[in-house]
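Student: Okay, structure incoming, though there's no sequence with it:
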């Protein structure tokens, strides 16, 4: 049973989001939630590429819960390039001491449990291109926030953008037109989406871009 959709998360969900480990600022999180609430009206799954520890998953899961659908989150949970040892975003608390590599899956599961949203999420543990190849249905929303190299961003775009249903939303994070502000791979797939003629821009909130798939 779905609830009346809301463009804003409740206080408890917002508090869980703010408490979760991750990098998304609150303003961009609120924009993501509004997009998920709108896309949820299509009754289709809401999917994100790049789970990390579940900060943004909380928002998608609550929007999916309200809409009577489900959030799907895809990640291998070994960390992206900039999260490896010696890099800016490395966090030693999410390294598996037994094998010596990153493993954000346990933290992610705790994040969802604390937020009370486990049952509204399907966690796909694996590589995005492999998951995209076996995903057969349409999606109400695709949120691209995975690896930020050209290879990974391109794979995420090519694998998942075609699965956005007409009227559904493609959301891309860390879009920086100015190279001085950040990496350019997400910006390049954002431009590619617009140039394809398949998407129109809906909103811009800092580095978060929301695009809608046009009717065929």
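Tutor: Yep, that arrived. Quick caveat, the model's predicted, so the values are computed rather than measured. Numbers count the residues shown, from 1 in each chain.

Student: going forward, measure contacts and count neighbours with C-alpha atoms only.
Tutor: Noted.

Student: mind listing what's buried in the lengthiest strand in the chain?
Tutor: Among the elements of the chain assigned as strand by DSSP state E, the one spanning the most residues is strand 164-172. The neighbour-count check on strand 164-172 (16 or more other CA atoms under 10 Å) flags 164-172 as buried.

Student: What of stretch 176-188?
Tutor: For stretch 176-188, the buried set under the neighbour-count rule, 16+ other CA under 10 Å, comprises 176-177, 183-188.

Student: Which other helices and strands does the strand or helix carrying residue 12 contact?
Tutor: Taking DSSP states H and E as the criterion, residue 12 maps to helix 11-19. With contacts defined as 3 or more CA pairs under 8 Å, 6 or more residues apart in numbering; DSSP states H and E, helix 11-19 has these neighbours: helix 55-67, helix 105-115.

Student: what's the angle between it and helix 55-67?
Tutor: Interaxial angle of helix 11-19 relative to helix 55-67 (axes from the mean of the first three to the mean of the last three CA atoms, to 10 degrees): 160 degrees.

Student: so who does the residue most central in space within the chain touch?
Tutor: What sits nearest the mean C-alpha location of the chain, by CA atoms, centre = their mean, is residue 48, with 3.3 Å. Residue 48 sits next to 57, 71-74, 142-145 when contact means CA atoms under 8 Å, 6 or more residues apart in numbering.

Student: Below is an additional structure, to be compared with the one above:
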């Protein structure tokens, strides 16, 4: 299935994932080698789950463990129930057999989880302590060379708590290399220990992120923002 078709499938699926972010998740899932499974923390109604599953179908066909209590999160202000709609959307997209839902919060799920993880996508509660706890709990499950990605950590869609956790525990960590960002998603590769050059590259990417975020905050004209983004791409 091509990207245009997936965009069409997910267009009416409720969620806060852009098409470009969806394409990134598709690429990350497709690039998995089958050395572990794919875990998503925070599925909501399945938009990101569908992108991950479609990418995995094109690659090693790793299963997607979609972890969500389906009762919303503190930022929603009240409890909701999204599981039925999640299942309906997964079925409609034709990825039921690729997805294993776990109706728990991430800290409950991790205590019983035994599979190695090759790709971890964190999009759960957005408070700083919650993001830090998700990363700390799941980090040991991720294989060396695996990818960890965070939604709402950069750009126009960033949340302060997520951004702070990612800056402190990813960009400035000695356990990540090749840290990059696409719109609001930050992602990097887990390593036992990065070297000086890799740490320097991560700090350089952080600088690029700060510049990009500053430009977004200025509400510059669209043509100016486009030129700026092209320059950033050339610098990466």
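Tutor: Nice, thanks for sending it over. This structure is a prediction, so every number in the text was calculated from the model and none was measured.

Student: still on that earlier bit, which of the buried residues of strand 164-172 of the first structure sits closest to residue 95 of the first structure?
Tutor: Residue 95 of the first structure lies nearest to residue 172 out of the buried residues of strand 164-172 of the first structure, by CA to CA, at 27.1 Å.

Student: Quick one: residues contacting the residue mapped onto the closest one from the second structure.
Tutor: Under the alignment (TM-score structural alignment), residue 172 of the first structure maps onto residue 150 of the second structure. Residue 150 of the second structure makes contact with 121-123, 162, 166, 185-187, according to CA under 8 Å, 6+ apart.

Student: quick one, strands of the second structure?
Tutor: Secondary structure of the second structure, counting by DSSP E: strands at 37-41, 64-67, 99-102, 117-122, 142-150, 176-182, 185-190.

Student: Figure out which of those is closest to residue 198 of the second structure.
Tutor: The nearest among these, by CA to CA, is strand 176-182 at 5.6 Å.

Student: can you pull the buried residues of that closest one?
Tutor: In strand 176-182 of the second structure, counting by 16+ other CA under 10 Å, buried: 176-181.

Student: what residues are up against the equivalent of residue 178 of the second structure over in the first structure?
Tutor: Aligned counterpart of residue 178 of the second structure in the first structure: residue 201 (TM-score structural alignment). Going by CA under 8 Å, 6+ apart, residue 201 of the first structure touches 194, 209-212.

Student: now residue 160 of the second structure: how far from residue 225 of the second structure?
Tutor: As judged by CA to CA, to the nearest Å, residue 160 of the second structure and residue 225 of the second structure stand 22 Å apart.

Student: wait, I meant residue 68 of the second structure
Tutor: Separation of residue 68 of the second structure from residue 225 of the second structure (CA to CA) stands at 35 Å.

Student: Neighbour count for the two, which is higher?
Tutor: Comparing residue 68 of the second structure with residue 225 by other CA atoms under 10 Å, the one with more neighbours is residue 68, at 25 against 16.

Student: Tell me the residue in the first structure aligned with that one.
Tutor: Using TM-score structural alignment, residue 68 of the second structure pairs with residue 75 in the first structure.

Student: Let me know whether residue 156 of the first structure touches residue 49 as I believe.
Tutor: Yes: the pair residue 156 of the first structure and residue 49 qualifies as a contact (CA atoms under 8 Å) at a distance of 7.3 Å.

Student: Which neighbours do the two have in common?
Tutor: Taking CA under 8 Å, 6+ apart as the contact rule, residue 156 of the first structure and residue 49 both touch 128, 144, 146.

Student: how about the last one, what does it touch?
Tutor: Residues near residue 146 of the first structure by CA under 8 Å, 6+ apart: 49-51, 75, 80, 152-153, 156.

Student: Residue 89 of the second structure: neighbour count?
Tutor: Residue 89 of the second structure is flanked by 23 other residues according to other CA under 10 Å.

Student: who's in contact with it?
Tutor: If you count contacts by CA under 8 Å, 6+ apart, residue 89 of the second structure has them with 13, 45-47.

Student: In TSV: those residues, plus neighbour count and distance to residue 30 of the second structure.
Tutor: TSV is the format used below for the contacts of residue 89 of the second structure (neighbours: other CA atoms under 10 Å; distance: CA to CA, whole Å):
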residue	neighbour count	distance to residue 30 of the second structure
13	19	21
45	23	21
46	24	18
47	25	17
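
Student: which of the residues you listed map to contacts in the first structure?
Tutor: Retained in the first structure: 13, 45-47, out of those (criterion both residues aligned by TM-score structural alignment, their matches' CA atoms under 8 Å).

Student: Dump those residues to TSV, plus distance to residue 24 of the second structure.
Tutor: Below are these laid out as TSV (distance: CA to CA, whole Å):
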residue	distance to residue 24 of the second structure
13	18
45	19
46	16
47	13
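
Student: List just the nearest of these to residue 29 of the second structure.
Tutor: Nearest to residue 29 of the second structure among these: residue 47, at 14.3 Å, using CA to CA.
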